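**Q** just coords:
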């Protein structure tokens, strides 16, 4: 005797979570990753440009700090606004606008003739960069199947290492070897933005966001595109079989209530989310302070210790290469240990490496401890970007991610300004001990986050 009762059509979220990894997923990942790498290249270039401008323009430490911090002022504003706009107008549209703003401002930076103009343009560059990063991680997480979501977000974050390595190569090969090499560096940083813009417009809008907006036909078309895409590798065996039996269509969902920007911000501190929000803001603040305080200044610190530009840039290039294995290990562990454990372990490793780097003497020790700092710190970044969007439902996801990143950018504004002061008080040992303390605080706060390893996203 057969059961004649009709079965309900799976939801958009359920269908996305059941999919194997397909060519459509790869397109979303690489298209978003390209923009992520360009962001990293621009931020990374500043660390090399600063060292060159200190020599060429005879900048003081304070003036150089303002160049670095100006970009982070823009990133703080951009991250906060970008998340709100992405929850209101969609993920893909915000992607394209942010890349355009960042590309134009970076190109214009190559033409500046003085400090004030460069600082202003760095603010505009930061607006684009800050808005894009949290939106990109939200976007990819909403397409990723639940069983591999964390791993894919860490892989997305690994594109940061690709961009930072490109910046290190430009810093090593271009800036010291060409007249006005820093201008050519900024020009190179702007050129790929046009291609990234084209790639982004070819990506689909988030099906979860479309469904949340009541645009069910568009959401269905996007999901069908992923369901009919060719699976990759071993994923071929994981594709669910579509039933040929007639099924009852699910009743159309009621039109969702659209929250205003103010209501979304207040909801971040509702009883359900307040511990998560507080923990995220603490982690983002501490990690940004330690990371940008260290990595923006490493080439200049080495230059001040007596190494010439070529050698200090070469050391930085080697240190940067350790980012990729850091991401690879984090991408594996995040689905084995879970989000919180992986994040906290990598943050503790970052703290130990920071103290060792600050007290290192000799070229071998500087490179080895710097690579350890790079390995652990960037692995922690991958875990942080994976866990952040998972802590909020679809209606708040980009807003929550954007504001966490925005709070973090406040720290990245303060950190470059603090570095010269700390160096004056106690040199590199004191500076990197302070960074180590911030990593420890972040490791403790990570345990206030929700760990949704293997669980479906909250689509409220």
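**A** That came through, no problem. Bear in mind that the values here come from a model prediction, so they are computed numbers and not experimental data.

**Q** C-alpha from now on. contacts and neighbour counts both.
**A** Will do.

**Q** for residue 346, pull up the helix or strand it's in.
**A** Per DSSP states H and E: residue 346 is located in helix 339-358.

**Q** so after that helix, what's the next helix or strand?
**A** helix 363-390.

**Q** buried residues, stretch 24-40. List them.
**A** Going by neighbour count (16 or more other CA atoms under 10 Å), the buried part of stretch 24-40 is 24-25, 27-40.

**Q** among the residues you listed, which lie within helices?
**A** Residues of the buried residues of stretch 24-40 located in helices (DSSP state H): 24-25, 27-40.

**Q** need the max-distance pair from those residues.
**A** 24 and 40 (24.3 Å; CA to CA).

**Q** this is the comparison structure:
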């Protein structure tokens, strides 16, 4: 790989991580400012849940839509358009004065971020060399957690110091958005996407300039997408197991995290901690550590060993909280820290698998569909947590989260493929995909 190609991969990784950082940034502060928003706008429990879940609802819409457009018209044009839309919504947060306005603005921002998932991850997977692809895709989740932590920390400081109201805290996402949007201008089109559209000459020219020479042979193996059926192809016999796996894997990782994370100060204070904000900051900080661990280990130990065991640790941590939270606040904090670390490690794989198991012609829509289904769980958990805590108490609430995590562990054990070191033509070809998931099932049932 030449210096130019190496620098390009580093830059592209940073640009896509920037989008993930922005996603984490808009979600991290909402839990901090929710009490102030509730007070100022006189929100009911229903509106609290809707605003807390608004960006997630938008991602549910934007993921499939952005993926569909990225597969049809290309990665390049969508790569900047989605952030331009996000910028409009980000600025609008400074001026909202009603609950419905805030909800609408954050849904729009969520649409843009959902599109960014299904554009950025395929773009990086299609440029990255096989030996580094897992690590580079993992870094995207590092970006998300860093953004979430930065937003949570800045919101924390501004809240306790009373130096800014909630409009300003939410509107701070404008700053990283402008930076990343400007830096994305001039990003080239994916050679694999061009090849899938029959534009071989353009694809090879860009590959010579930007891709690792080892990947050129794999680029030639990219099939033309003349017979692509879009969404329907996700449910064909060749890809149904891949679609089910990445969707369930993602749902079961993020549902407990968002349910607890969005309202973490309230949850921890309900459990007896006097300073839920500070403890919540620690929980989010250790999640960043979890993503770094996953990025460091993924090309050494493989995908399955990072995807499956952390689910078990997360489930056990939540069970201890459910049954023993009255024993000691310190036990509760330790369990939530453990959950956050383990959950972050396995969640990091949600940035890897979707980009690997779908072929070029449906990679965008595949990532978008998985993104959308994951946000059903995330938005549902965020919306129903206040009701569940009020109506059924902390034990039932945390037991539900543990049950979701346990289900994710079982599905991952049965279906998670091992794609370490394999080229995209191997991990996403119909026959290869079927063999991978079948082999995983046989191995898990021995």
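**A** Arrived safely, thanks for sending. Fair warning: this is a prediction, and the values are worked out from it, not measured in the lab.

**Q** what's the TM-score here?
**A** After superposition, the two chains reach a TM-score of 0.87 (TM-score structural alignment, normalised by the length of structure 2), with 422 aligned residues with a CA RMSD of 2.8 Å.

**Q** tell me how many other residues crowd residue 82 of structure 1.
**A** For residue 82 of structure 1, the neighbour count with other CA atoms under 10 Å is 33.

**Q** contacts only, for the aligned partner of residue 126 of structure 1 in structure 2.
**A** Alignment note (TM-score structural alignment): residue 126 of structure 1 maps to residue 110 of structure 2. Each residue near residue 110 of structure 2 by CA atoms under 8 Å, 6 or more residues apart in numbering is listed here: 54, 55, 56, 57, 58, 59, 60, 62, 86.

**Q** which ones among those are found in helices?
**A** Among the contacts of residue 110 of structure 2, DSSP H puts 54, 55, 56, 57, 58, 59, 60, 62, 86 in helices.

**Q** could you dump these to TSV with neighbour count?
**A** Below are these laid out as TSV (neighbours: other CA atoms under 10 Å):
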residue	neighbour count
54	27
55	28
56	32
57	26
58	26
59	34
60	28
62	29
86	27
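
**Q** closest one of these to residue 411 of structure 2?
**A** Nearest member of those to residue 411 of structure 2, counting by CA to CA, is residue 60, at 22.1 Å.

**Q** just to check, that closest one is in contact with residue 376?
**A** Yes - contact status for residue 60 of structure 2 versus residue 376: in contact at 6.9 Å, counting by CA atoms under 8 Å.

**Q** okay, the ones in helices among the contacts of residue 110 of structure 2 in JSON lines with distance to residue 424 of structure 2 next?
**A** Converted to JSON lines, these look like this (distance: CA to CA, whole Å):
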{"residue": "54", "distance to residue 424 of structure 2": "34"}
{"residue": "55", "distance to residue 424 of structure 2": "31"}
{"residue": "56", "distance to residue 424 of structure 2": "29"}
{"residue": "57", "distance to residue 424 of structure 2": "31"}
{"residue": "58", "distance to residue 424 of structure 2": "30"}
{"residue": "59", "distance to residue 424 of structure 2": "26"}
{"residue": "60", "distance to residue 424 of structure 2": "26"}
{"residue": "62", "distance to residue 424 of structure 2": "25"}
{"residue": "86", "distance to residue 424 of structure 2": "30"}
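
**Q** if we can go back for a sec, nearest to residue 296 of structure 1, of the buried residues of stretch 24-40 of structure 1?
**A** Out of these, the member with the shortest distance to residue 296 of structure 1 (by CA to CA) is residue 40, at 11.7 Å.

**Q** aligned to residue 391 of structure 1, what sits in structure 2?
**A** In structure 2, residue 391 of structure 1 lands on residue 357 (TM-score structural alignment).

**Q** I'd like to know how many residues surround the nearest residue to that match once chain neighbours are set aside.
**A** Leaving out its chain neighbours, the residue that sits closest to residue 357 of structure 2 by CA to CA, 6 or more residues apart in numbering is residue 428, at 4.5 Å. Using other CA under 10 Å, residue 428 of structure 2 has 25 other residues around it.

**Q** mind listing what the alignment partner in structure 2 of residue 164 of structure 1 touches?
**A** Aligned by TM-score structural alignment, residue 164 of structure 1 pairs with residue 148 of structure 2. Residue 148 of structure 2 makes contacts with 21, 23, 24, 25, 26, 27, 28, 29, 284, as judged by CA under 8 Å, 6+ apart.

**Q** what's residue 44 of structure 1 aligned with over in structure 2?
**A** Checking TM-score structural alignment: residue 44 of structure 1 goes with residue 28.

**Q** which part of structure 2 matches stretch 105-114 of structure 1?
**A** Going by TM-score structural alignment: stretch 105-114 of structure 1 matches residues 89-98.

**Q** start to end distance for the matching stretch?
**A** Taking CA to CA, to the nearest Å, stretch 89-98 of structure 2 runs 15 Å from one end to the other.

**Q** for stretch 154-169 of structure 2, same thing?
**A** 8 Å.

**Q** tell me the buried residues in it?
**A** 154, 155, 156, 158, 159, 166, 167, 168, 169.

**Q** and for stretch 383-394 of structure 1?
**A** 383, 384, 385, 386, 387, 388, 389, 390, 391, 392, 394.

**Q** now swap in stretch 351-358 of structure 1 and tell me
**A** 351, 352, 353, 354, 355, 356, 357, 358.

**Q** helices and strands around the helix ranked longest in structure 2, which ones?
**A** Longest helix in structure 2, counting residues (DSSP H): helix 360-415. Of the remaining helices and strands, those touching helix 360-415 of structure 2 by 3 or more CA pairs under 8 Å, 6 or more residues apart in numbering; DSSP states H and E are helix 45-73, helix 99-127, helix 191-196, helix 231-234, helix 240-262, helix 309-324, helix 353-357, helix 430-444.

**Q** so how far is it from its chain's centroid?
**A** 12 Å (CA atoms, centre = their mean, to the nearest Å).

**Q** please apply the same query to stretch 118-131 of structure 1.
**A** That offset, for stretch 118-131 of structure 1, works out to 16 Å (CA atoms, centre = their mean).

**Q** ok, stretch 272-288 of structure 2 next?
**A** For stretch 272-288 of structure 2 - counting by CA atoms, centre = their mean - the centre lies 21 Å from the chain centre.

**Q** next, the buried residues of that stretch.
**A** For stretch 272-288 of structure 2, by 16+ other CA under 10 Å, it's 273, 276-277, 279-288.
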